[in-house]
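Colleague: Only the shape, not the letters, is given here:
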């Protein structure tokens, strides 16, 4: 008898343990590893890494076009240079003595709403517009309603559109072209590509300078077309950017630099506090 009066003898602890971490993903016994029902030895050498990601997350093996789109999104988001905060953090972390895994963890933890969350936010916005269209609202009107609501709640920055560095993001057009090809084949519907382009047209209306779709908006189209939940758009982006993070951390580890800060020591920062002052004798 336990302290709260329950009877231990009535509990099947073997079943309790089995149910505690129950999973549909992997079945392991001595000499056996089955992933979603497939023996691992039958997957090795036959599935690509994007195929394996799809199988793990979705439970089935993707079709060739689905796999190609997922792979394209992964490749496109791998890196954006040392000025990207996650990449810079990985390099600084290594110079401060962290091993590769520590540098990767530090960098990946920055991929939150501001730096890394735009893909998830874009999928959420696309889905809201899709829902309005499904209610009978014309696409252009649905895009305006949902964009206006997003801006009213979150501010003028619209995830997935515009870029602080590229006037036109060189990755977006190629990705959208691949979606168009997949839609022509019937592998995806193309509805999210139409939604994203409607937003792009809305943002260009009445402006002398357009606000084109960026990498986050384009990969969000792919993730939405492939049926991934918005949260997984961010998760898959983290998988992609982890490759760039690892690469930069490894490069930095060979340079022998210590305590690398966010900018060269020769570049002063600007102090904006009070001028030099001193405690008076009776101030304490």
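Modeller: Cool, the structure landed. Bear in mind that the values here come from a model prediction, so they are computed numbers and not experimental data. Numbers count the residues shown, from 1 in each chain.
Colleague: For the rest of this, base every contact and every neighbour count on C-alpha atoms.
Modeller: Fine.
Colleague: burial count for residue 116?
Modeller: 22 (other CA atoms under 10 Å).
Colleague: hold the first one in mind and look at this next one:
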């Protein structure tokens, strides 16, 4: 083997991956020629294929698609959307505006799905075989709330009942009934809702929100907790892109968080100025 051949072999090992394989005239995604996927596989099919290594069953793909659709947008007041819209007026490219919005998706905004998958997994693991889901939920909720009163995936600052919760949970129930998924994470989430309802008898309920309902789906489909956040990012990127594109056509420059017409004539000065 020549020195050039050794270098090429070492470079190939350095970048070795099972995700894709590229050669002149050939592109394979998880060992499947891309030309065989074009026109036959949906984007959701390919997302699953790339993350999991094999294509989903049709009902699995339908559940994943429902979760992705549900998380696309939540209006311009959402920090990720607002940031993208403001960035789009600052003379940067559309890709930069989208990246600005995506980079706002952290633990407090966009990370609750990942956290909820972790919490539901704790409940599933805590429950003894044949034991009570509610008891397991109470124990795990106590653990989580010893660190923070916030339970990821439950309650919403704006919606008394998140309108995305019921259709998603309905789909999961159907998938459980048909043997598509097991239903353990669904039972864990419903147990949390039950405990919260008992605690707050007569008060405003705290049902699952979009993060909780999609966490149930991602967990039932076997996605690891960090991928719940990654999949939400993919979903919300669609809304971010749409808002950033709309903003670019409105002609504003350096859009701020509030209209200039309501800004004070003179900004307040620090007391020790």
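Modeller: Now that the structure is in, tell me what you want to look at. Model, not experiment: these values are computed from the prediction.
Colleague: quick one: TM-score?
Modeller: For this chain pair, the superposition-based TM-score is 0.93 by TM-score structural alignment, normalised by the length of the second structure; 268 aligned residues with a CA RMSD of 1.9 Å.
Colleague: what lines up against residue 139 of the first structure once you look at the second structure?
Modeller: Counting by TM-score structural alignment, residue 139 of the first structure corresponds to residue 133 in the second structure.
Colleague: Count the residues that sit near its match.
Modeller: By other CA under 10 Å, 21 other residues sit near residue 133 of the second structure.
Colleague: got it, and the one 4 residues further on?
Modeller: Residues near residue 137 of the second structure, counting by other CA under 10 Å, number 27.
Colleague: what about it, which helix or strand?
Modeller: Using DSSP states H and E, residue 137 of the second structure sits in helix 133-147.
Colleague: Can you show me the helices along the first structure?
Modeller: For the first structure, helices defined by DSSP state H occupy the ranges 13-20, 40-43, 49-58, 64-76, 85-95, 100-108, 118-134, 139-154, 172-185, 191-204, 215-225, 230-253.
Colleague: Out of those, flag the one nearest residue 161 of the first structure.
Modeller: Across those, residue 161 of the first structure has its closest neighbour in helix 215-225 (6.2 Å, CA to CA).
Colleague: tilt between the helix holding residue 137 of the second structure and helix 112-126?
Modeller: Relative orientation of helix 133-147 of the second structure and helix 112-126, computed by axes from the mean of the first three to the mean of the last three CA atoms, to 10 degrees: 130 degrees.
Colleague: got a list of contacts for helix 133-147 of the second structure?
Modeller: 119, 122-124, 126-127, 151, 187-188, 191-192, 194-195 (CA atoms under 8 Å, 6 or more residues apart in numbering).
Colleague: now these in CSV, with neighbour count and distance to residue 160 of the second structure?
Modeller: Formatted as CSV, the contacts of helix 133-147 of the second structure follow (neighbours: other CA atoms under 10 Å; distance: CA to CA, whole Å):
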residue, neighbour count, distance to residue 160 of the second structure
119, 25, 22
122, 20, 27
123, 27, 25
124, 21, 27
126, 17, 30
127, 18, 29
151, 16, 16
187, 19, 22
188, 24, 21
191, 21, 19
192, 26, 17
194, 19, 16
195, 16, 17
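Colleague: Can you say which two of those residues are spatially most distant?
Modeller: It's 127 and 151 that sit farthest apart of these, by CA to CA, at 18.5 Å.
Colleague: Relative to residue 201 of the first structure, how far out is residue 224 of the first structure?
Modeller: Using CA to CA, to the nearest Å, residue 224 of the first structure is found at 19 Å from residue 201 of the first structure.
Colleague: which ones are touching the most centrally placed residue in the second structure?
Modeller: Geometric centre of the second structure, nearest residue: residue 232, 1.8 Å, by CA atoms, centre = their mean. Residues in contact with residue 232 of the second structure, defined by CA under 8 Å, 6+ apart, are 68, 71, 110, 113.
Colleague: Starting from residue 212 of the second structure, give me the distance back to it.
Modeller: Remark: distance between residue 232 of the second structure and residue 212 of the second structure (CA to CA) = 12 Å.
Colleague: what's the overlap in contacts for these two?
Modeller: residue 113.
Colleague: The counterpart of residue 249 of the first structure in the second structure: what's it in contact with?
Modeller: Aligned counterpart of residue 249 of the first structure in the second structure: residue 244 (TM-score structural alignment). For residue 244 of the second structure, the contact set (CA under 8 Å, 6+ apart) comprises 81, 84-85, 87-88, 94, 97-98.
Colleague: now residue 63 of the second structure: how far from residue 38 of the second structure?
Modeller: 22 Å.
Colleague: which ones are touching the nearest residue to the match of residue 249 of the first structure once chain neighbours are set aside?
Modeller: The shortest distance from residue 244 of the second structure to any non-neighbouring residue, by CA to CA, 6 or more residues apart in numbering, is to residue 85 (4.9 Å). By CA under 8 Å, 6+ apart, the contact set of residue 85 of the second structure is 76, 97, 243-244, 247, 255.
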